[in-house]
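Enquirer: Sharing a model prediction with you, sequence too.
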Amino acid sequence: MDVKVSIGEEQQDPAKVYAAAKNLADVIKGANVEDIISAIETLACQADSSAVFNFRRLSRGSLLHIAAATGKSNILRLLLDRVDAYLIAAQDDWGNTPLHIATKAKAFGVVAMPIRHARDLPDVDDKNWILRMKNNHGNTALHEAVLTCDVDLVRHLLNENSELVCLANADQKSPLYLAIDTCDPQIFQVLLSPSLDPSRIEGLPPVHCAVACKQYGSLREILKKDVKLFAMRDPGEGNVFHLAAFWNVPQVFDLLRPETEYLARERDKNGDLPIHIASKEGRVALIEKLLPVSLCVNRQGQTILHVAAKYGKEKVVKYILRHPDLGEMINERDHDGNTPSHLAAKEIQPAALVHLVLDKRMNPSLVNHEYLAAVDLTTSKFFRPRSPATLRRVGNMNSHYFIHQLT
């Protein structure tokens, strides 16, 4: 099959260049090597065929993209001898390079060619630059290999450059994260095998994906590999135990060991410990698991009883008040001077508040830094500014009067 459009004096005519490139693209799609050789040789005899060979605006990118999609290395090799050396980095409308396309096509033999070609380019310091290129989704070729679930292709690309496992895509997912997300244990093992520096892994922590997907085997493998990898934090500075407390994944807490207990004492961006998250979500069983290794207060000076009262978690409030060592939290004040009763009243949580005020240990005379007792917060719409002397008389209230005000 011949390329019928002559390139020479008319090489500046965009329509004719496009027609010739499209014609050659159609021949390549046919994947008949003899026809492709004939078409390329015919075109090469023209005065200047470079405009056609290097045309980038076909519906699927350049001729290299189309050749890569065939999955045949001999076809790609024919074109690489004719095109501009840097066309190997051309991107289609989706940001894919020919390497991306070959990877998507699971063309193992084709994948190696653009990598070698890119490394042979002169004046290029980074020999892995083509492997680092990302498409419009932020995916490198390794991301795409993971998504195709081709373990051999993943292994090949990782051997080309092990640092690729650390790069995040537009969804902030690294290839290691995606391997867990796609539930492919073979690929996960391959990507976990090289030496990994957790500080260099971009985006979301892979260990958090293991929690979200309930991949407990992967979770244990990550811990076995490197406790620092297990301890990675998300953008909210939460660790694996914060997440497990929020999503109620009790199996994760089986990994509370001497080498991981310090994570139960870490605060997230809001200043909360994992045990405070468990309290906020009403997870009594998780509180019991965390109690032996956790601190008492968050960055706001609040105990788990403060948090349970604030969010109206009645079961947690009842559990804490009945606990022989935790009940004394009832009169603890946070950095703003609020007791749990203050917070329950302020947030209008009657189910939690009633258990607090019925407890004989509750001191109704305690005022916060605004000189307000908990009872004042239950009648705030009727509240008028009072003098310090009047505020001091709050101490004369008793719990029966408090309950009367609530009702």
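Expert: Done, it's in.
Enquirer: rest of the way, CA atoms for contacts and neighbours
Expert: Will do.
Enquirer: Would you mind measuring from residue 121 to residue 76?
Expert: Counting by Cα to Cα, to the nearest Å, the gap from residue 121 to residue 76 is 17 Å.
Enquirer: ok, and here's another one to check against it:
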Amino acid sequence: MDSLEEEIWKSRRERMNNALATAQAAEGQDRAKTYADARKLADVIKGADVEEFISEIKRLANQTDLSAIFNFSGLWSGSLLHVAAAANKDDILRLLLDHVRDRLIAAKNEWGDTPLHMAAKAGGSRAAMMLICRARNLLNVEDKNLILRIKNRHGNTALHEAVLSGHLNMVRLLLREDLEPVYWKNVAEKSPLHLALDTKNSAIHEVLFSLSLEPSKIEGMSPVHGAIVRQDYELVAKILQWNKKLFAMSDSEGHNVFHLGAYIKWSPLFDILLPEIEYLARERDMNGDLPIHIAVKMGHVNLIKKLYPISQLPNGQGQTVLHVAAKYGRASAVRQILRHPELGEHINAVDHVGNTPLHLAAMHAQPAALIHLLQDKRI
């Protein structure tokens, strides 16, 4: 801040202090009047600049208890700090911060939003920094990052809200001040990383996914899984470029990215089966299935061809892809597998309990699969 700005600011602060000194005689007013006056002042904040705000304060000085208004938190949006932060009125917010009690810095409104949440939604980086600094300067606050970690009723921190609102600079600021909330899920089981998928903001994607992240700390739904469900090939490829470790994440059933890709038959995903991540195609889910077995269950024959060269293991029950195709009655898959020079040789293979593909087709009443198996001379 240069000397001219500092002089202007000192003048504003002095006028505010003088108005408050004049207003001291108005103490003891009832809550109804405080509410009415706070609403009026909130409207002024939304539509006026800082000079008009000070003029209104001077006008109200002999009519109301200004201190009570500044510290009133029963407005629809919360306190006047909430109003100023939401309206991007940084200079007014700065004046208010000089005259509110400590408890108001992180006070929540009806939706659980603090003034920092409101600043994050509005993209007010300067307001956010003022609130963070004031909160960190409180003597009775042990956790210096507490204000950055408060969640609203949706389970969102200020970082969640900044990502949802698509404010790139705010996202950068909040990440710089405290990285931890990037891992946290909200009530919808989504971390800021997952919420970013809906923004279509490539700059926010790069900022978030280029971080040095620990995948094991990410709560809720996997962001890479989310990108795959959206079939966003460009984003999936970029995440692979920015942070390969995120591809190792699995869901609650042990499904990794290739299990999911096989399930929804998203062929483009398997075009990025690079050597660094192809090991994922050989991982089993909690049911013991590899991605290739999921592809067979769903009858996605083209994926069987793509996955077989790097994924030839049986599932957890000792079943080959032909076992699985027979069990689930995927006749076209059975036909293609039998024609394959290597996979067809599994026609008489037995699983861990001694069943061949023919046994499974019969046990699970799959006539279409039975016909193809019985017509093969190798049976």
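Expert: Okay, I see it. All values derive from a computational prediction rather than experimental measurement.
Enquirer: higher neighbour count, residue 121 and residue 76 of structure 1?
Expert: More crowded of residue 121 of structure 1 and residue 76, by other Cα atoms under 10 Å: residue 76, with 23 against 12.
Enquirer: OK, contacts around the more buried one?
Expert: Going by Cα atoms under 8 Å, 6 or more residues apart in numbering, residue 76 of structure 1 touches 64, 67, 68, 110.
Enquirer: and the one helix or strand the first one maps to, which stretch of structure 2?
Expert: In other words, residue 64 of structure 1. In this structure, residue 64 of structure 1 sits in helix 63-70 according to DSSP states H and E. On structure 2, the counterpart of helix 63-70 of structure 1 by TM-score structural alignment is residues 80-87.
Enquirer: tell me the secondary structure for the aligned partner of residue 160 of structure 2 in structure 1?
Expert: Counting by TM-score structural alignment, residue 160 of structure 2 lines up with residue 143 in structure 1. The local conformation at residue 143 of structure 1, judged by DSSP: H, G, I helix; E, B strand; the rest coil, is helix.
Enquirer: Also the one 10 residues further on?
Expert: Here residue 153 of structure 1 is recorded as helix under three-state DSSP.
Enquirer: number of nearby residues for it?
Expert: Neighbour tally, residue 153 of structure 1, other Cα under 10 Å: 23.
Enquirer: What residue in structure 2 is paired with it?
Expert: In structure 2, residue 153 of structure 1 lands on residue 170 (TM-score structural alignment).
Enquirer: how many other residues sit next to the counterpart of residue 224 of structure 1 in structure 2?
Expert: Aligned by TM-score structural alignment, residue 224 of structure 1 pairs with residue 241 of structure 2. Neighbours of residue 241 of structure 2 under the rule other Cα under 10 Å: 11.
Enquirer: on that earlier part again, for the contacts of residue 76 of structure 1, give me a markdown table that also has distance to residue 292 of structure 1 and neighbour count.
Expert: Formatted as a markdown table, the contacts of residue 76 of structure 1 follow (distance: Cα to Cα, whole Å; neighbours: other Cα atoms under 10 Å):
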| residue | distance to residue 292 of structure 1 | neighbour count |
| --- | --- | --- |
| 64 | 61 | 32 |
| 67 | 62 | 26 |
| 68 | 58 | 29 |
| 110 | 56 | 26 |
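Enquirer: from those, which is closest to residue 348 of structure 1?
Expert: Among the contacts of residue 76 of structure 1, residue 68 lies closest to residue 348 of structure 1 (Cα to Cα), at 63.8 Å.
Enquirer: wait, what's in contact with the closest one?
Expert: Counted by Cα under 8 Å, 6+ apart, residue 68 of structure 1 has contacts 76, 98, 99, 101, 102, 107, 110.
Enquirer: how far away is it from residue 314 of structure 1?
Expert: 62 Å.
Enquirer: re the thing from before, who touches the closest residue to the match of residue 160 of structure 2 other than its chain neighbours in this structure?
Expert: Take residue 143 of structure 1 and drop its neighbours on the chain: the residue closest to it by Cα to Cα, 6 or more residues apart in numbering is residue 175, 5.1 Å away. Under the criterion of Cα under 8 Å, 6+ apart, the neighbours of residue 175 of structure 1 are 142, 143, 146, 164, 165, 166, 167, 168, 191.
Enquirer: Lovely, talk soon.
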